[in-house]
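A.B. asks: quick one, fold the following:
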Amino acid sequence: MDFISIDVETANPNMASICQIGVVRYSDGVLREEWESFVDPNDYFDGMNIAIHGITEEEVAGAPAFKELYPELTRWLGDSVVICHTHFDRLAIVRACDQHFIAHPSCQWLDSSRVARRAWSKFAWKGYGLANLCNELGYTFSHHNALEDAKAAAQVFLAACQETGLDVAGWIERVEKPVELGGTGSGADIRRDGNPDGTFFGDVIAFTGALAFPRKEAADLAASVGFRVSSSVTKKVTTLVVGVASPRFLVHSRR
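C.D. replies: Sure thing, here's the model as predicted:
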């Protein structure tokens, strides 16, 4: 039960524009150390981002740039298992490293949102965002502060460990498997989490009608390019694949 949890905030839609980092270290499931820092992204601050986290250009004035903080960051991450909630923080660190032509941290990433989807199907209707999960779990925190979010992601992970009996190693193995295992061919066993490196990560796909090949294969293909596969058509579905016996049955409507 030893791991690191991290969160970052960004100045604008460019994921490399990190303006705050928060990191916590857990040993035997207990918080041992914490570290946070503002970061000068050497980039503009978008109004939408400021509205989310409240960090402004004035607040980070005089703060170190990402490259200056990199040695301290790698000291924390090292060869550890690093928890982050969704792929965002991992990709932000990777993009910032690429922007400064420095090596990616040699850690093993573990997405606590993927953990949560496998630990609690009952939360699916409210979503697996950090705020929703913490509200359901009774953990109070100040959202969109990097250190607070890092602690919140750690609490989600610890609660999932308690719920399932899995430890860090167990979850590293479990997140690579489908959300629903087994089944008898029902819609539930085609649910998949999307590949976080896929082009369509963040989109939700559903299949209906008669497909030319097994639906499980379609689900695997969709998940490999980033889609989260839903077993039914809901408001969260962004892409709907309709299998039809013949194109002549399709009716096109133009506005």
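A.B. asks: all contacts plus neighbour counts: C-alpha atoms, from now on.
C.D. replies: Fine.
A.B. asks: name the residues of stretch 104-120 that come out as buried.
C.D. replies: 105, 109-119 (16 or more other C-alpha atoms under 10 Å).
A.B. asks: assumed Val23 was part of a strand.
C.D. replies: Yes: assessed with DSSP: H, G, I helix; E, B strand; the rest coil, Val23 lies in a strand.
A.B. asks: against Asn12, how distant is it?
C.D. replies: 21 Å (C-alpha to C-alpha, to the nearest Å).
A.B. asks: the more surrounded of those two?
C.D. replies: Val23 (26 against 19; other C-alpha atoms under 10 Å).
A.B. asks: which non-adjacent residue is nearest the more buried one?
C.D. replies: What sits nearest to Val23 in space, not counting adjacent residues and going by C-alpha to C-alpha, 6 or more residues apart in numbering, is Ile6, at 4.5 Å.
A.B. asks: looks like that neighbour contacts Thr86 (just checking).
C.D. replies: No: counting by C-alpha atoms under 8 Å, Ile6 stays clear of Thr86, with 11.1 Å between them.
A.B. asks: for comparison, sequence B:
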Amino acid sequence: MRYIAFDVETPNHYNDRMSSIGIAVIEGDRIIDTYSSLINPETFFMQFNIDLTGLNTSVVRNAPNFKELWPTIAPIMKSGVLVAHNASFDLKVLSYCLNAYKIPHQTLVPYIDTVNLGRHVHPDFSNHKLNTMASRLNLSLNHHRADSDAIVCGEILIDAMHHGINLEEFTRDYILDARKTKK
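C.D. replies: Here you go, the predicted model:
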């Protein structure tokens, strides 16, 4: 099975545009490829998000917007089960971007949330935030940088595989237009 760990950063509290995306492709039990890009969200940045991500209007000024980037990342994103840490956030932002740019897309997207995996595999951890999990698993993390966050998310998935977890039991379907998990 192929898994596509991804992470997005956003420019403001609306969380309806991306300012960067990171992707890590997992096959077997290893990351075989990575991709990342800045994205011009074509909207304003809030100071909170600037402080968190280090991104601002001047940094992304010459980056492609989401519609320009989509033809590059769509084949990757559609090539396996999506994986994200607190997946509802990243999937919601993806949905907003697809709809804002009127990009045709599939209705249901299979995904795994590594927060749930972490809780199952490591119930003894004090919490299952990405930075906590990275620290406890001795993974290098440059937090709130989409490329680093996606790689660590992929490594958490691989850790679950090494613990013998049946990932199909953690795979859900996300309804993109409704922005919710299918029950």
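A.B. asks: TM-score for these two?
C.D. replies: Once superposed, the chains reach a TM-score of 0.88 (TM-score structural alignment, normalised by the length of the second structure), with 174 aligned residues with a C-alpha RMSD of 1.9 Å.
A.B. asks: what sits against the residue nearest to Val23 of the first structure?
C.D. replies: 21-24, 82-84, 89, 146-147, 149-151 (C-alpha atoms under 8 Å, 6 or more residues apart in numbering).
A.B. asks: could I get those as CSV with distance to Pro64 of the first structure?
C.D. replies: Below are the contacts of Ile6 of the first structure laid out as CSV (distance: C-alpha to C-alpha, whole Å):
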residue, distance to Pro64 of the first structure
Ile21, 11
Gly22, 14
Val23, 16
Val24, 20
Val82, 23
Ile83, 24
Cys84, 23
Asp89, 19
Ala146, 16
Leu147, 17
Asp149, 21
Ala150, 20
Lys151, 23
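A.B. asks: so how much does the strand or helix carrying Tyr70 of the first structure differ from the second structure once superposed?
C.D. replies: Secondary structure from DSSP states H and E places Tyr70 of the first structure in helix 66-77. For helix 66-77 of the first structure, the mean deviation from the second structure after alignment is 1.0 Å (mean C-alpha distance after the TM-score superposition for the first structure).
A.B. asks: now do whichever helix or strand comes after that helix: which elements does it pack against?
C.D. replies: Sequence order places strand 81-84 as the next helix or strand after helix 66-77 of the first structure, per DSSP H and E. For strand 81-84 of the first structure, the elements it packs on are strand 3-10, strand 108-111, helix 146-164, judged by 3 or more C-alpha pairs under 8 Å, 6 or more residues apart in numbering; DSSP states H and E.
A.B. asks: now stretch 143-162 of the second structure: buried residues?
C.D. replies: So for stretch 143-162 of the second structure, counting by 16+ other C-alpha under 10 Å, buried means 143-161.
A.B. asks: now stretch 3-16 of the second structure
C.D. replies: In stretch 3-16 of the second structure, counting by 16+ other C-alpha under 10 Å, buried: 3-12, 15-16.
A.B. asks: format the residues you listed as a markdown table; extra columns: distance to Ile32 of the second structure.
C.D. replies: Below are these laid out as a markdown table (distance: C-alpha to C-alpha, whole Å):
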| residue | distance to Ile32 of the second structure |
| --- | --- |
| Tyr3 | 10 |
| Ile4 | 10 |
| Ala5 | 11 |
| Phe6 | 14 |
| Asp7 | 17 |
| Val8 | 20 |
| Glu9 | 23 |
| Thr10 | 26 |
| Pro11 | 29 |
| Asn12 | 32 |
| Asn15 | 29 |
| Asp16 | 29 |
